[in-house]
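1. Sequence first, then the predicted structure:
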Amino acid sequence: MATYDGAAFVEEQLRTILDQDGVDVRVVVSDDGSTDGTLGVVEAMDDPRIVVLPPLRSGSASANFLRLVRDADVAGATAVAFADQDDRWHRDRLARQLALIARHDVDAVSSSVTAFWTRADGSERTDYVGKSDPQTQLDFLLESAGPGCTFVLTAAAFTMVREVVRSHPLVDARVPHDWTVYAIARATGRRWRIDPEPTLDYRQHGGNVTGANRGLGAVLTRVRRLANGDYRSQCAAVARLAASLAQPPLQQRLERVAPLFERSDRGSRAALRRLAPELRREPSERRLLSIALALGLW
């Protein structure tokens, strides 16, 4: 669990993790210099299953999670899950996801979520956020497998990801950590399943790093993101990393695709537009990408 100024929510979240049905849990926390008493809340729970790493200022949620990937003690674990500081896990989250890993013989799983907003009167509004559109061959070049807070990796898959994060020169901390993890897993041939059943309540508030992407505002944000050179450079970084990790024939294909993100000429945009059905899972996102490329916005 990566924390930063989450004192208002972190105890509730930790209790939903520690109260998981049918599994033994250890929680490793990395705090990114909170000033609101977050660590005090965590330590006051006084639970031996919670381990707090030595303080280290990472500067972003993604960098903080990558620090956890590098440094968290996971010895003896069957699987490793990622946790945000402000959600609420369903009590059967880990049992369900571990069963899916075993049933489908995959290396990692993620899931859809139930987004929720707390109104001024204390009541809640909820919305199902589906993330389980069928995976495509190259979706990992442009997106994660849904929110990272739903990820569960087998110990073997996590060890492989850890080795890459610790030592590979092309791992870029500017890329969201969940996207990096998904790309590493897919590029190296690991099998990943996205469950349509929500496994947690995904809290929405003003401090979300990544939210539920609902409404016109979210659409405009995605359009601006497509037009932003930072996102394209992140795609290029992911593609270069993935190409360096993949085996033939995927490796050769990624080596051809990666330079397309580094150029904005008409030919590169046309080539990416042809690849749009393979680059995004959700049909509406494919259309948005195709339009942005056709108009020269990306």
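-> All right, it came through fine. Residues are numbered from 1 along each chain as shown.

2. make it CA atoms for all contacts and neighbour counts henceforth
-> Will do.

3. May I see the buried residues of stretch 95-108?
-> 96, 97, 98, 100, 101, 106, 107, 108 (16 or more other C-alpha atoms under 10 Å).

4. hmm, who's touching that stretch?
-> Residues outside stretch 95-108 that contact it (C-alpha atoms under 8 Å, 6 or more residues apart in numbering): 20-23, 79, 109-110, 151-154, 156-157, 190-193.

5. same thing with stretch 65-72?
-> 1-2, 28-30, 53, 58, 161-162, 165-166, 173, 177.

6. swap in stretch 40-48?
-> Around stretch 40-48, the neighbours that count as contacts under C-alpha under 8 Å, 6+ apart are 7, 10, 11.

7. gap between the two ends of it?
-> 15 Å (C-alpha to C-alpha, to the nearest Å).

8. for it, which positions count as buried?
-> 41, 42.

9. I'd like the distance from that stretch to the chain centre, please.
-> Centre-to-centre, stretch 40-48 and its host chain are 26 Å apart (C-alpha atoms, centre = their mean, to the nearest Å).

10. Please apply the same query to stretch 165-183.
-> Distance, stretch centre to chain centre, for stretch 165-183: 11 Å (C-alpha atoms, centre = their mean).

11. Distance to residue 208 and secondary structure added to the buried residues of stretch 95-108, as TSV?
-> Shown next, in TSV, are the buried residues of stretch 95-108 (distance: C-alpha to C-alpha, whole Å; DSSP: H, G, I helix; E, B strand; the rest coil):
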residue	distance to residue 208	secondary structure
96	26	helix
97	24	helix
98	27	helix
100	28	helix
101	29	helix
106	30	coil
107	28	coil
108	24	strand
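
12. Most neighbours out of the contacts of stretch 40-48, which is it?
-> Neighbour counts for those (other C-alpha atoms under 10 Å) peak at residue 10, which has 22 neighbours.

13. Checking the closest residue to that residue other than its chain neighbours next. Helix, strand or coil?
-> Among residues not flanking residue 10 along the chain, residue 85 sits closest, at 5.1 Å (C-alpha to C-alpha, 6 or more residues apart in numbering). Secondary structure for residue 85, judged by DSSP: H, G, I helix; E, B strand; the rest coil, is coil.

14. ok, how many other residues are close to residue 85?
-> 23.

15. Nearest to residue 273 among the contacts of stretch 40-48?
-> residue 10 (42.3 Å; C-alpha to C-alpha).

16. Hmm, residue 86 and the closest one touching each other?
-> Yes. Contact criterion C-alpha atoms under 8 Å: residue 10 and residue 86 qualify, at 5.6 Å.

17. hold the first one in mind and look at this next one:
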Amino acid sequence: MGINNGKKVTVLMSTYNGERYLRQQIETILKQQGIQVQLLVRDDGSTDRTLSILNEYQDNTQLHYYSGPNLKTARSFMQLIFDSPKSDYYAFSDQDDVWNKNKINRAISLLEENDHSIPMLYAGNFKMTDKDLNPISGGQHFTTQKFANAIVYSCCTGCTMVMNKKLRDILRIHPIPKHLLMHDDWIHKVCLAIGGKVVFDSKPMMFYRQHGNNVDGGIHTINDKIQKVWNEKHQHSRIMSSQLSDLLKLYGEQMPKVNRELLQHALDFGKGSLVERMRLAFDPTYEIHENRNLNHEFRISLLMNYW
């Protein structure tokens, strides 16, 4: 991979009661090689020593932080996008992981192999670990790269993501959607919907720490998905189709015709009769072939009239 010395990268981090692992992650970000890095942190209402730790770095010109009301993870990260300074690239970071020193440099090198004029998003692999960074099984080994697949499931882990300025600027054109599952899910969908490109890197460049307090861990079995659908049916009915309706409303005019039609078809059949919902559930156009288990949540949701 090349050295991107001239590239400015802003890393966006939302913190909340992250005192245990925060300092270690900050250090791995500030020591990224081959780029000019700055870290922008938005604290989402911490009540532990997180702010004290951030204060320790306030004299470091690479780090800037501010506090805000508790928006929860997804909206806090989206707010960071609106508050971010001008840079060539933007990366997202959790408060408790550990990065390889060349993580961002590698991501930029892969992105720059593509057309610079379009929105682009990098997503990478990772090594799953326990709280002490001991390897454990599990992890993501691909990212959905077609819009039809993203309608079903945006398989894109936020803490690995890096986007170009083009995508960041587009995300700032419209307000944060009313229906928002997670920031990474939304950013991934927007990128593909408007004709952008998602680049996946199979080489793990970070330790993805699992410690019981993660907002969303990386292990998703079919039983996990069934339980998730069952729980969310009672809490957020039709959250998936509502978010996609927001996507169409906000970005429909920027979408290629084929993507608008794919999205409109899914929305129409998703709220149709049982027969129509089942036709959508097993439509090969939308099926994710890399990991067929990811289709199950979609099918269960449609069967239960939750999607």
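-> Here it is on my side, so go on. Worth saying up front: this structure is predicted, and the values here are computed from it rather than measured.

18. Quick TM-score on the pair, please.
-> TM-score of the superposed chains, computed with TM-score structural alignment, normalised by the length of structure 1, equals 0.86; 284 aligned residues with a C-alpha RMSD of 2.4 Å.

19. ok, back up a step: so which of the contacts of stretch 40-48 of structure 1 comes closest to residue 134 of structure 1?
-> Distance to residue 134 of structure 1, by C-alpha to C-alpha, is smallest for residue 10 among the contacts of stretch 40-48 of structure 1, at 32.8 Å.

20. Aligned to that closest one, what sits in structure 2?
-> Structural alignment (TM-score structural alignment) places residue 10 of structure 1 against residue 22 in structure 2.

21. ok, back up a step: who are the contact partners of the residue nearest to residue 10 of structure 1?
-> Listed by C-alpha under 8 Å, 6+ apart, the contact partners of residue 85 of structure 1 are 1, 2, 3, 6, 9, 10, 13, 14.

22. From residue 21 of structure 1, how far out is residue 145 of structure 1?
-> 25 Å.

23. Pull up the gap between the most centrally placed residue in structure 2 and residue 101 of structure 2, please.
-> Most central in structure 2 under C-alpha atoms, centre = their mean is residue 184, positioned 1.9 Å from the mean C-alpha point. From residue 184 of structure 2 across to residue 101 of structure 2, the span is 23 Å (C-alpha to C-alpha).

24. how about the strands in the stretch 1-150 of structure 2?
-> For the stretch 1-150 of structure 2, applying DSSP state E, counting those that start in this stretch gives strands covering 8-15, 36-43, 63-67, 89-93, 98-99, 120-124, 127-129.

25. Residue 194 of structure 2 versus residue 171 of structure 2, what's the distance?
-> According to C-alpha to C-alpha, residue 171 of structure 2 and residue 194 of structure 2 sit 11 Å apart.

26. the more surrounded of the two?
-> Neighbour tally, residue 171 of structure 2 and residue 194, criterion other C-alpha under 10 Å: the higher count belongs to residue 194, 22 against 19.

27. got a list of what that one touches?
-> Contacts of residue 194 of structure 2 (C-alpha under 8 Å, 6+ apart): 251, 254, 255, 256, 259.

28. Just the buried residues from those, in ChimeraX please.
-> Selecting only the buried entries of the contacts of residue 194 of structure 2 in ChimeraX, with 16+ other C-alpha under 10 Å as the criterion:
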select :251,255,259
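
29. for the aligned residue in structure 2 for residue 184 of structure 1, what are its contacts?
-> For residue 184 of structure 1, the aligned residue in structure 2 is residue 190 (criterion: TM-score structural alignment). If a contact means C-alpha under 8 Å, 6+ apart, then residue 190 of structure 2 has 171, 247, 251 as its contacts.

30. Now these in a markdown table, please, with extra columns for secondary structure and distance to residue 219 of structure 2.
-> Formatted as a markdown table, the contacts of residue 190 of structure 2 follow (DSSP: H, G, I helix; E, B strand; the rest coil; distance: C-alpha to C-alpha, whole Å):
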| residue | secondary structure | distance to residue 219 of structure 2 |
| --- | --- | --- |
| 171 | helix | 28 |
| 247 | helix | 27 |
| 251 | helix | 31 |
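
31. Save the residues you listed as CSV, and put in distance to residue 212 of structure 2 too.
-> Formatted as CSV, the contacts of residue 190 of structure 2 follow (distance: C-alpha to C-alpha, whole Å):
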residue, distance to residue 212 of structure 2
171, 31
247, 32
251, 36
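
32. What is the nearest of those to residue 239 of structure 2?
-> Checking the contacts of residue 190 of structure 2 against residue 239 of structure 2 by C-alpha to C-alpha gives residue 247 as the nearest, at 12.3 Å.

33. helix or strand for the closest residue to the closest one other than its chain neighbours, which one?
-> Nearest residue to residue 247 of structure 2 in three dimensions, chain neighbours excluded: residue 190, at 7.2 Å (C-alpha to C-alpha, 6+ apart). Assigned by DSSP states H and E, residue 190 of structure 2 belongs to helix 183-193.

34. what residue of structure 2 matches up with residue 222 of structure 1?
-> Using TM-score structural alignment, residue 222 of structure 1 pairs with residue 225 in structure 2.

35. quick one on the thing from earlier: tell me which of the strands of the stretch 1-150 of structure 2 sits most buried.
-> strand 120-124 (a mean of 26; mean count of other C-alpha atoms under 10 Å).

36. tell me the angle of that one relative to strand 89-93?
-> Between strand 120-124 of structure 2 and strand 89-93, the angle comes out at 30 degrees (axes from the mean of the first three to the mean of the last three C-alpha atoms, to 10 degrees).

37. any idea which element the spatially most distant residue from the centre of structure 2 lies in?
-> In structure 2, counting by C-alpha atoms, centre = their mean, residue 275 sits farthest out from the average C-alpha position, at 32.7 Å. In this structure, residue 275 of structure 2 sits in helix 274-281 according to DSSP H and E.

38. By how much does that helix deviate from structure 1 on average?
-> Mean deviation of helix 274-281 of structure 2 relative to structure 1 after superposition (mean C-alpha distance after the TM-score superposition for structure 1): 2.0 Å.

39. for that helix, packing partners?
-> Here helix 274-281 of structure 2 touches helix 257-270, helix 294-303, going by 3 or more C-alpha pairs under 8 Å, 6 or more residues apart in numbering; DSSP states H and E.

40. Mind listing what's buried along the last one?
-> Across helix 294-303 of structure 2, burial judged by 16+ other C-alpha under 10 Å covers 294, 295, 297, 298, 299, 300, 301, 302, 303.

41. and the gap between the fifth one and residue 293 of structure 2?
-> Right, residue 299 of structure 2. The value you get for residue 299 of structure 2 to residue 293 of structure 2, if C-alpha to C-alpha is used, is 10 Å.
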